[in-house]
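Asker: Provided below are the primary sequence and the corresponding predicted coordinates.
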Amino acid sequence: MAWVSRDLEAGERIVGAETLRGGITAEMRRLTIGSRDGGTRHLVLRTFVDPYYVERAEDLLHREADALTLLATTDVMAPALIAADPAAAHCEYPSLLMTHLEGRPVLDDEGLATRVPLLARQLVAIHALRPVEQPRDYAALTTADTVVVPEGADAQVWAAAIDVIRAPAPPYEGRFLHRDFQPGNVLFDMGSSVPTGTRISGVVDWAAASWGPADLDVAHCATNLALLHGPVWGQRFTEAYEKAGGALAATADERLYWLVRDALASSEEVSSVAQAWRDAGRTDLTTQAVEERLDAYVTDLMDARG
């Protein structure tokens, strides 16, 4: 609280805090800041407390701080950086303080056909950014030897999918990546000024911002949509991205590589992702249900390959 207070305006103080649910890597709190004249505003405090992420927090928070600094000069709607303590020099845990954006993630099936083109256009806009200083290269997040095959899945199909990512990564033209662009990190304006869920009010969680192929960001969002709403929505997002002007890998095999790589990476965190989605209100998404959708999605990708 003392660290946050250093960056408040004169006469302001913290008058409340609310935990924001749905995150996996960090604890998120919305702080209510009161002023002498009785007005209030909100800030968001991001804190890494899990030992696994605390070890990686310095890199992640430096990345996020750099990304938010870059985004402040663009049209991409993102929080504004206020302060960062990546090494926990002042706080109990590594932390980052930023402005609060209105809106909320929408994970429901209703209205999805309207949101998917908005998500695609937003991602195209992110990939169009050309930072003066290129961020570090993307991390692959999985290997052929760490994939977790769901119980009851077709072993032959999954073995073929794993073989796809044993090959070297295809050549690509680098783009600025969010690296965790998916419905849980996109806020929609739910106010009365626009029809519900028809305007994106912000994109959050830039801790993994990096440089790499646009296909990887597209694949990640496609996987999340497939697990949240059914396998067909993964393909529809890829199509929506291209329709919005996004450029993907030149060949079908190159595109498949990135789609399969991200889908297989999700196999290692099905339980934690499913829990986060249930915490956010999707109580139907049990670990088994998400595993079944993942299996169906991987099967669809491999079937399309022929």
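Answerer: Yes, it's here.

Asker: Only C-alpha atoms from now on, for both contacts and neighbour counts.
Answerer: Fine.

Asker: for Val149, helix, strand, or coil?
Answerer: At Val149, secondary structure determined by DSSP: H, G, I helix; E, B strand; the rest coil is coil.

Asker: In contact with it, which residues?
Answerer: Contact analysis of Val149 by Cα atoms under 8 Å, 6 or more residues apart in numbering lists Ala155, Trp158, Ser267.

Asker: mind running it again at 10 Å?
Answerer: For Val149, the contact set (Cα atoms under 10 Å, 6 or more residues apart in numbering) comprises Ala155, Trp158, Ala159, Ile162, Leu264, Ser267, Glu268, Glu291, Leu294, Asp295.

Asker: repeat for Leu177
Answerer: Contacts of Leu177 (Cα under 10 Å, 6+ apart): 123, 126-129, 135, 137-138, 206, 208-218.

Asker: try Val4
Answerer: Val4 touches 13-14, 31, 43, 45, 82-84, 90-91, 95-97, counting by Cα under 10 Å, 6+ apart.

Asker: what about it, is that helix, strand or coil?
Answerer: With three-state DSSP as the basis, Val4 sits in helix.

Asker: before we move on, the earlier item: of the contacts of Leu177, buried ones?
Answerer: Using 16 or more other Cα atoms under 10 Å as the burial test, the contacts of Leu177 include 123, 126-127, 129, 135, 138, 206, 208-218 as buried.

Asker: Which residue lies nearest the spatial centre of the protein?
Answerer: The centroid of the chain falls nearest to Asp180 when counting by Cα atoms, centre = their mean (2.8 Å).

Asker: which residues touch that residue?
Answerer: Contact partners of Asp180, counting by Cα under 10 Å, 6+ apart, are Val204, Asp205, Trp206, Ala207, Ala208, Ala209, Leu216, Asp217, Val218, His220, Cys221, Asn224.

Asker: could you redo the last one with a cut-off of 8 Å?
Answerer: Contacts of Asp180 by Cα under 8 Å, 6+ apart are Asp205, Trp206, Ala208, Asp217, His220, Cys221.

Asker: burial measure for Leu187, as a count.
Answerer: Neighbours of Leu187 under the rule other Cα atoms under 10 Å: 22.

Asker: want to compare, so here's the second one:
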Amino acid sequence: MTDHDEATAVRPLTLAWVSRHLEAGERIVKTEALHGGNTAEMRRLTIAAQDGSTRDLVLRTFVDVERADDWLNREADALTLLTGTGVPAPGLVAVDPAAAHCEYPSLLMTHLAGRPVLDDEGLETRVPVLARQLLAIHAVRPAERPREYVTLTTADTVVTPKGADAAAWAAAIDVIRAPAPRYEGRFLHRDFQPGNVLFDVLPPRPAGARITGVVDWAATSWGPADLDVAHCSTILALLHGPAWGLRFPEAYEEAGGVLAAAANERLYWRVRDGLACSEEVQQVAQPWRQAGRTDLTMRTVEERLDAYVTSLMDALG
């Protein structure tokens, strides 16, 4: 956390814009860089009122990111939509998607308590909690649907890890050459995974954590529940081992969620997401190492991805 005299870490025009959205008499007294994001600069701003009380806001800034206005408009729409739904998302304060007032496209939102939990300890308890939270997100029925989901890989762009099971990967790539299965649409987070979920963790009881917030709604979409489940499954497999990637869909169904009935349809969505991660292993793993998971080297993550994709092909292929 930095002191106010170092608040120039937030660019001058952006500081002025934030200040215009504060209550009368409030001022920024501290700023803190938040780590873990892949595409945006994240800062926590501590705001002090004249009576001495404080509150926190979060500033999200996209620097040199293509289609930043699209990402921020989608996030702003999602935060507005989720107000009052019971889904613990930040509240929208202001958005400047075209950088009309700030140096770069920016969004200002309320700060939620808690933190992401990436450790293995307590995972057996957290996985069902994650599944129930994702089910609640899928239960949201927006008056106006967000845009249709976008696929993140093609059969021609998959990067097979060095030393991977070539036959399993070739078979997996063939799976996503087929047309996408028909599906019943749901409101999707589209990047629901442990890094975007905040937990209130009591030090003596890490296994008893409860969710205090879900963040990063910039990729909100309309599509199959299987796709959100598949993404969280892939990330769990890379963070904690392939078995946890296979466990998450079971937890989602145990919570009352409905996934594709046919095994080949389930395989399609899970393989598609696993293969998409093959193209960005470094980007995925780097924030985890910054957060303390130094054991998750690029090689370790690649090996887990290979094992997960192979497990999918063995179990469902």
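Answerer: Nice, thanks for sending it over. Predicted, not measured: the structure shown is a model, and the values here were computed from it.

Asker: picking that back up, which position in structure 2 pairs with the residue nearest to the centre of structure 1?
Answerer: Alignment note (TM-score structural alignment): Asp180 of structure 1 maps to Asp191 of structure 2.

Asker: picking up where we left off before, closest to Leu20 of structure 1 among the contacts of Val149 of structure 1?
Answerer: If you rank the contacts of Val149 of structure 1 by distance to Leu20 of structure 1 using Cα to Cα, Glu268 comes first, at 24.4 Å.

Asker: circling back: can you tell me which of the contacts of Leu177 of structure 1 end up in strands?
Answerer: Among those, the members falling in strands (DSSP state E) are Ser210, Trp211, Gly212.

Asker: Dump those into JSON lines; add distance to Ser272 of structure 1 as well.
Answerer: Formatted as JSON lines, these follow (distance: Cα to Cα, whole Å):
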{"residue": "Ser210", "distance to Ser272 of structure 1": "23"}
{"residue": "Trp211", "distance to Ser272 of structure 1": "26"}
{"residue": "Gly212", "distance to Ser272 of structure 1": "26"}
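
Asker: Among the residues you listed, which one lies nearest to Asp303 of structure 1?
Answerer: For those, the nearest to Asp303 of structure 1 is Gly212 (26.6 Å; Cα to Cα).

Asker: now the helices: where do they sit in structure 2?
Answerer: Per DSSP state H, structure 2 carries helices over the ranges 12-20, 68-82, 123-138, 166-175, 225-240, 242-254, 263-277, 281-290, 298-316.

Asker: Need the winner for burial among those.
Answerer: helix 225-240 (a mean of 25; mean count of other Cα atoms under 10 Å).

Asker: so it corresponds to what in structure 1?
Answerer: Counting by TM-score structural alignment, helix 225-240 of structure 2 corresponds to 214-229 in structure 1.

Asker: cool, and stretch 250-257 of structure 2?
Answerer: Aligned by TM-score structural alignment, stretch 250-257 of structure 2 falls on residues 239-246 of structure 1.

Asker: To which residue of structure 2 is Asp303 of structure 1 aligned?
Answerer: So Asp303 of structure 1 corresponds to Asp314, using TM-score structural alignment.

Asker: how close does that match sit to Ala155 of structure 2?
Answerer: Here the criterion is Cα to Cα, to the nearest Å. By it, Asp314 of structure 2 lies 20 Å from Ala155 of structure 2.

Asker: cool, Thr61 of structure 2 as well?
Answerer: Separation of Thr61 of structure 2 from Ala155 of structure 2 (Cα to Cα): 33 Å.

Asker: okay, the two: which has more neighbours?
Answerer: Applying other Cα under 10 Å to Thr61 of structure 2 and Ala155 shows that Thr61 carries more neighbours, namely 26 against 17.

Asker: what's the counterpart of that one in structure 1?
Answerer: With TM-score structural alignment as the criterion, Thr61 of structure 2 lines up with Thr47 in structure 1.

Asker: again, but for Thr154 of structure 2
Answerer: In structure 1, Thr154 of structure 2 lines up with Thr143, judged by TM-score structural alignment.

Asker: show me what contacts that match?
Answerer: Thr143 of structure 1 is in contact with Ile165, Arg166, Ala265, counting by Cα under 8 Å, 6+ apart.

Asker: Closest one to Ala276 of structure 1 out of these, please.
Answerer: Comparing the contacts of Thr143 of structure 1 against Ala276 of structure 1 with Cα to Cα picks out Ala265 as the nearest, at 16.9 Å.

Asker: How many neighbouring residues does the closest residue to that closest one other than its chain neighbours have?
Answerer: Spatial nearest neighbour of Ala265 of structure 1, chain neighbours left out: Thr142 (5.1 Å); criterion: Cα to Cα, 6 or more residues apart in numbering. Thr142 of structure 1: 17 surrounding residues under other Cα under 10 Å.

Asker: same question, the one 5 residues further on
Answerer: For Val147 of structure 1, the count of nearby residues is 18 (other Cα under 10 Å).

Asker: My guess is it contacts Ala263. True?
Answerer: No: counting by Cα atoms under 8 Å, Val147 of structure 1 does not reach Ala263; the two are 9.7 Å apart.

Asker: Show me what Glu64 of structure 1 lines up with in structure 2.
Answerer: Alignment note (TM-score structural alignment): Glu64 of structure 1 maps to Glu75 of structure 2.

Asker: ditto for Leu96 of structure 1
Answerer: When structure 2 is aligned by TM-score structural alignment, the residue opposite Leu96 of structure 1 is Leu107.

Asker: Is its match in contact with Val95, as I believe?
Answerer: Yes: contact status for Leu107 of structure 2 versus Val95: in contact at 4.3 Å, counting by Cα under 8 Å.

Asker: any residues in contact with both of those two?
Answerer: Shared contacts of Leu107 of structure 2 and Val95 (Cα under 8 Å, 6+ apart): Leu72, Ala76.

Asker: Counterpart of Arg27 of structure 2 over in structure 1?
Answerer: In structure 1, Arg27 of structure 2 lines up with Arg13, judged by TM-score structural alignment.

Asker: Its match: neighbour count?
Answerer: Per other Cα under 10 Å, the neighbour tally for Arg13 of structure 1 reads 19.

Asker: Return the residues in contact with the nearest residue to His111 of structure 2 once chain neighbours are set aside.
Answerer: Of all residues not flanking His111 of structure 2 in the chain, Leu57 sits nearest, at 4.8 Å (Cα to Cα, 6+ apart). Residues in contact with Leu57 of structure 2, defined by Cα under 8 Å, 6+ apart, are Arg44, Leu45, Thr46, Ile47, Leu108, Met109, Thr110, His111.

Asker: any idea how far Leu57 of structure 2 lies from Gln290 of structure 2?
Answerer: 23 Å.

Asker: before we move on, what about Asp174 of structure 2?
Answerer: Separation of Asp174 of structure 2 from Gln290 of structure 2 (Cα to Cα): 35 Å.
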